[in-house]
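S.K.: Based on what follows, work out the 3D shape:
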Amino acid sequence: MALLKKTKTIFYVLISSMGLTTYVNANQQITTAKVENAMTQAFQPLMQKYAVPGMAIGVLYQGKSYEKYYGVQSLADKKSVNKNTLFELGSVSKLFTATAGSYAQSVSKLSLQDHPGKYLPALKNSEINQVTLLQLATYTTGNLPLQFPDQIKTDAQTLKYFQDWKINQPVGQFRQYSNPSIGLFGEATAKAMNMPFSTLLEQVIFPQLQLQHSYVNVPKAQQTNYAFGYDQNNRPIRVNPGPFDAQAYGVKSNLPDLLQFMNLNLNPDQAKASIRPAIQGTHIGYFKMGGMTQALGWETFDYPASLETLLESNSDRVVMQSNPVEKTLVKSGARVFHKTGSTNGFGTYLIYIPAEKFGLVMLMNKRIANAERIQAAYEVLNTLKQTSHP
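M.R.: Okay, the predicted model is just below:
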């Protein structure tokens, strides 16, 4: 599927994967019912296909916000999903870690060209200190793995893991998506800001972003809003603690907060002046791999981008393997931004396209394939732009 460029009043959308050509009148009135129907038609079949208990979908389109809630947040008590329901974000948490690091740089507490040993002195004489904070944040360290080994549990074990780690690929030339990589970036950021990472998010970054119900540690008063996730056998499950979990996959949030976060990324001029440079800093692309450019947290693409390109960015080859990259610096131009996230019981997807004034947030309390999320989101956008051609 490819979205082609906007003309003065007509969109031409070529959906090659479906063999369908549609012409879209740009002046068509977008109603709330139309947006909600688009969300339902695209995502509700996934609930049925994968037995997803609950879901929240939000759309930003042409300056307006839309929310739709489906199903239950727990199969036990049958409480309906609503605007207060908290979902585990999985790797979408990395967007907040990236924002925190960008914020620390904007207030001159660190530079992305610094090395982790500057903030964690125990790493000064280790090979990991040959890597910059930017390379940690963009997964270009030279082979830090997707996950920590199972035996790494404690802070002491985590520190020793990095002390013993050895480079086996040229730093800055290969990308290997990695929780330890961005985890160490987040920990160095917290040290630079002189506070625990969870405190940095909950007391500095979230308030700056005007997020009212986003947490690393869900408070007691919010426990009734915290959804249960469900594994592939429909057993209730929540995320387990692990090394650098807060930095890599530990945030919980609700749909209104994520729409607020997305709106500030779509429209940084609406953000507080104190956090605006940090948001804009996360949009800069640093390493290119095929059709994807790795920014801070966000995976970005030239716009128009094909559906196949977005799907490839979440393929097993890209997520599970090390791939060569080219150093770049992308600060402007029409682009697509997205990020997937999962825990064992939850699935999340964020995508926004500034040129279309479009953004979408998907939250589910069951993990489904990333490809299904991406395809459904594109279906929503195309439906909003689609009408019968005379």
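
S.K.: Going by C-alpha atoms from here, please, whenever you check contacts or count neighbours.
M.R.: OK.

S.K.: Just confirm residue 200 is within a helix.
M.R.: Yes - assessed by DSSP: H, G, I helix; E, B strand; the rest coil, residue 200 belongs to a helix.

S.K.: so which strand or helix has the nearest residue to it once chain neighbours are set aside?
M.R.: The shortest distance from residue 200 to any non-neighbouring residue, by Cα to Cα, 6 or more residues apart in numbering, is to residue 190 (6.6 Å). Assigned by DSSP states H and E, residue 190 belongs to helix 179-192.

S.K.: So which elements touch that helix?
M.R.: Using 3 or more Cα pairs under 8 Å, 6 or more residues apart in numbering; DSSP states H and E as the contact criterion, the elements in contact with helix 179-192 are helix 93-106, helix 133-137, helix 197-199, helix 245-248.

S.K.: What lies in contact with the first one?
M.R.: Outside helix 93-106, the residues within contact range by Cα atoms under 8 Å, 6 or more residues apart in numbering are 110-112, 137, 182, 185-186, 189, 192-193, 200-201, 205, 246-251, 275, 277-279, 281-282, 296-298, 341.

S.K.: got it, and the last one?
M.R.: By Cα under 8 Å, 6+ apart, the list of residues contacting helix 245-248 from outside reads 90-91, 93-94, 97, 179-180, 182-183, 186-187, 197-198, 216.

S.K.: next SSE after that helix?
M.R.: In N-to-C order, the element after helix 245-248 by DSSP H and E is strand 252-253.

S.K.: circling back: any chance of a markdown table for the helices and strands packed on helix 179-192, columns distance to residue 46 and mean neighbour count?
M.R.: Formatted as a markdown table, the helices and strands packed on helix 179-192 follow (distance: least, Cα to Cα, whole Å; neighbours: other Cα atoms under 10 Å):
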| stretch | distance to residue 46 | mean neighbour count |
| --- | --- | --- |
| helix 93-106 | 23 | 25 |
| helix 133-137 | 32 | 26 |
| helix 197-199 | 33 | 19 |
| helix 245-248 | 26 | 26 |
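
S.K.: looking at those helices, which is closest to residue 33?
M.R.: Within those, the stretch nearest residue 33 is helix 93-106; the backing value is 30.8 Å (Cα to Cα).

S.K.: Please provide the structure for the following sequence as well, for comparison with the first:
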Amino acid sequence: MEDLQDFVSDYTKDRKHIHLVIGIIRKGDTEYYSFCNTKKKSTISPENMLFEIGSITKLFTSILLLEMEREKLVSSNDFVGRYLHNVENEYLNKITLKNLATHTSGLPILATNHFLAKNKLNLSKNRLNPYSNYSEDDLTAFLSNADYTDSIGSFEYSNTGMGLLGNILCKVSGSTYDDLLKKYITGPLKMGETAVILDSEQKSRLLNGHTSTGKKVPHWDLSVHEGAGAIKSSIRDLSLFVQANLNDDNPLASTLQKSHIPILNGDSNRYFGWGNDKLLEKDILWHNGATYGFNSYLALIKELGIGIVLLSNYCYASISIVDHYVDQLKKWITKKEPSQGVFVDPIGKKIMEAIV
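M.R.: Presented below is the predicted three-dimensional model:
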């Protein structure tokens, strides 16, 4: 697209460490574009740069559930309590794996015993890698007393629920999350750059992440939350994933098709992993993701056979102490929530509109 620079200029302006890569996908064809402000030219081709993709991981976790259900290893209608033998809580016998995959379990975005959920400013280094020290024992302690029965069936976006789902699938299979990815998704689709744990060569291609103010931050370790946001990937691999969703001639076709069908769950239609919206009267399936150093967006319109992927090594927000206090002061003065910066999502939607 000749005018692509017009779509991204506001996002890339004044961000001296920025790497923004875009894949525009049409059936049988993918075009890659790259935008950066770094003075030193990278020796890594844009298609092979690796990024944290954050919550797009949730889409993969949901598809793992459908693949394991296809093999009759689990059922999406199984109650969560069936797989948590060391937790006795009747609430867990009311919610299903399907509830976890569709964010309708009632579980909150973060467990109440996670420090980020306590709404307190954390001054430790761990605040830059906030999931690394949250263990399976911590999750078990939270689930032992959790009761969100009144919210079952209603949409509540939940890192806790999707992390729990990934953890359950690993326990059922006796495999690591990466092993499941390779067996069911990345192997069949030849997505060799998509994983949680990278080898040494891949680590050399994993970009540094930055907050919206340009501060370099550590890469995230998701621990028990890996099914909610731990995957790293490239624009090439995620474009292959979109292609697979647009074409029915691939090893995952039946499972991917199932993920595109809305199911009535509680009081609304939900999808396995996907978000759904309308774009120029067309149904668009999408997911986004963010860590403290990266932002990502993936979307497709199956009816038209088009899709898009955007990966950035800038987060949409800042997590510095000074910025936190400035935001709190602004909130106190204006009585409004502070701005959280710019997502790549609007860029993706505008490009999709132009393609349509």
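
S.K.: so what number do they get for TM-score?
M.R.: Their TM-score after superposition, calculated using TM-score structural alignment, normalised by the length of the second structure, is reported as 0.80; 315 aligned residues with a Cα RMSD of 2.7 Å.

S.K.: re the thing from before, turn the helices and strands packed on helix 179-192 of the first structure into JSON lines, columns for distance to residue 76 of the first structure.
M.R.: Converted to JSON lines, those look like this (distance: least, Cα to Cα, whole Å):
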{"stretch": "helix 93-106", "distance to residue 76 of the first structure": "27"}
{"stretch": "helix 133-137", "distance to residue 76 of the first structure": "39"}
{"stretch": "helix 197-199", "distance to residue 76 of the first structure": "30"}
{"stretch": "helix 245-248", "distance to residue 76 of the first structure": "27"}
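
S.K.: Of those, which is nearest residue 80 of the first structure?
M.R.: helix 93-106 (24.3 Å).

S.K.: now the closest one: which residue numbers in the second structure?
M.R.: The aligned range for helix 93-106 of the first structure in the second structure is 57-70, by TM-score structural alignment.

S.K.: mean deviation of the matching stretch from the first structure?
M.R.: Here the mean offset of stretch 57-70 of the second structure against the first structure after fitting is 0.7 Å, by mean Cα distance after the TM-score superposition for the first structure.

S.K.: Run the chain-centre distance for that stretch.
M.R.: Chain-centre distance of stretch 57-70 of the second structure: 13 Å, with Cα atoms, centre = their mean, to the nearest Å.

S.K.: try stretch 104-118 of the second structure
M.R.: 17 Å.

S.K.: Could you pull up the residues touching the most centrally placed residue in the second structure?
M.R.: Note on the second structure: the residue nearest the mean C-alpha position is residue 55, at 1.4 Å, using Cα atoms, centre = their mean. Residues near residue 55 of the second structure by Cα under 8 Å, 6+ apart: 228, 229, 230, 287, 288, 289, 290.

S.K.: Now flag whichever of the residues you listed is closest to residue 312 of the second structure.
M.R.: Using Cα to Cα, residue 290 is the member of the contacts of residue 55 of the second structure that lies nearest residue 312 of the second structure, at 9.4 Å.

S.K.: Residue 40 of the first structure: helix or strand, and which one exactly?
M.R.: Judged by DSSP H and E, residue 40 of the first structure forms part of helix 32-50.

S.K.: go on, residue 289 of the second structure?
M.R.: Counting by DSSP H and E, residue 289 of the second structure is part of strand 282-290.

S.K.: So for that strand, what gets flagged as buried?
M.R.: 284, 285, 286, 287, 288, 289, 290 (16 or more other Cα atoms under 10 Å).

S.K.: Which positions in the second structure sit opposite the helix holding residue 190 of the first structure in the alignment?
M.R.: Against the second structure, helix 179-192 of the first structure falls on residues 159-172 (TM-score structural alignment).

S.K.: mean per-residue distance, the matching stretch to the first structure?
M.R.: Relative to the first structure, stretch 159-172 of the second structure is 1.4 Å off (mean Cα distance after the TM-score superposition for the first structure).

S.K.: what's that stretch in contact with?
M.R.: 58, 61, 64-65, 73-74, 83, 97, 100-101, 103, 105, 107-111, 176-177, 180, 224-228.

S.K.: quick one: contacts for residue 159 of the first structure?
M.R.: By Cα under 8 Å, 6+ apart, residue 159 of the first structure lies in contact with 122, 123.

S.K.: how close does it get to residue 67 of the first structure?
M.R.: 42 Å (Cα to Cα, to the nearest Å).

S.K.: Same question for residue 60 of the first structure.
M.R.: If you go by Cα to Cα, the gap between residue 60 of the first structure and residue 67 of the first structure works out to 9 Å.

S.K.: Please apply the same query to residue 308 of the first structure.
M.R.: With Cα to Cα as the criterion, residue 308 of the first structure and residue 67 of the first structure are 27 Å apart.

S.K.: so how far is residue 307 of the first structure from the alignment partner in the first structure of residue 304 of the second structure?
M.R.: The alignment partner of residue 304 of the second structure in the first structure, by TM-score structural alignment, is residue 356. As judged by Cα to Cα, residue 356 of the first structure and residue 307 of the first structure stand 16 Å apart.

S.K.: Okay, helices next: where are they in the first structure?
M.R.: 32-50, 93-106, 133-137, 155-164, 179-192, 197-199, 206-208, 245-248, 255-266, 276-281, 307-312, 316-320, 370-384 (DSSP state H).

S.K.: Find the nearest non-adjacent residue to residue 285 of the second structure, please.
M.R.: Residue 285 of the second structure's closest residue in space is residue 276 (Cα to Cα, 6+ apart), at 4.7 Å.

S.K.: ok, now residue 282 of the first structure?
M.R.: Nearest to residue 282 of the first structure is residue 296, by Cα to Cα, 6+ apart, at 4.6 Å.

S.K.: show me the contacts for that neighbour.
M.R.: 95, 98, 99, 137, 138, 281, 282, 283, 284, 285 are the contacts of residue 296 of the first structure under Cα under 8 Å, 6+ apart.

S.K.: Make CSV from those and add distance to residue 292 of the first structure to it.
M.R.: Shown next, in CSV, are the contacts of residue 296 of the first structure (distance: Cα to Cα, whole Å):
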residue, distance to residue 292 of the first structure
95, 17
98, 18
99, 20
137, 16
138, 12
281, 18
282, 15
283, 13
284, 13
285, 9
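
S.K.: closest to residue 373 of the first structure among these?
M.R.: residue 95 (18.0 Å).

S.K.: Now do that closest one against residue 231 of the first structure, distance only.
M.R.: 24 Å.

S.K.: How about residue 53 of the first structure?
M.R.: In terms of Cα to Cα, residue 53 of the first structure sits 11 Å off from residue 231 of the first structure.

S.K.: out of the two, which sits in the more crowded spot?
M.R.: Neighbours were counted for residue 53 of the first structure and for residue 231 using other Cα atoms under 10 Å; residue 53 has more, 23 against 19.
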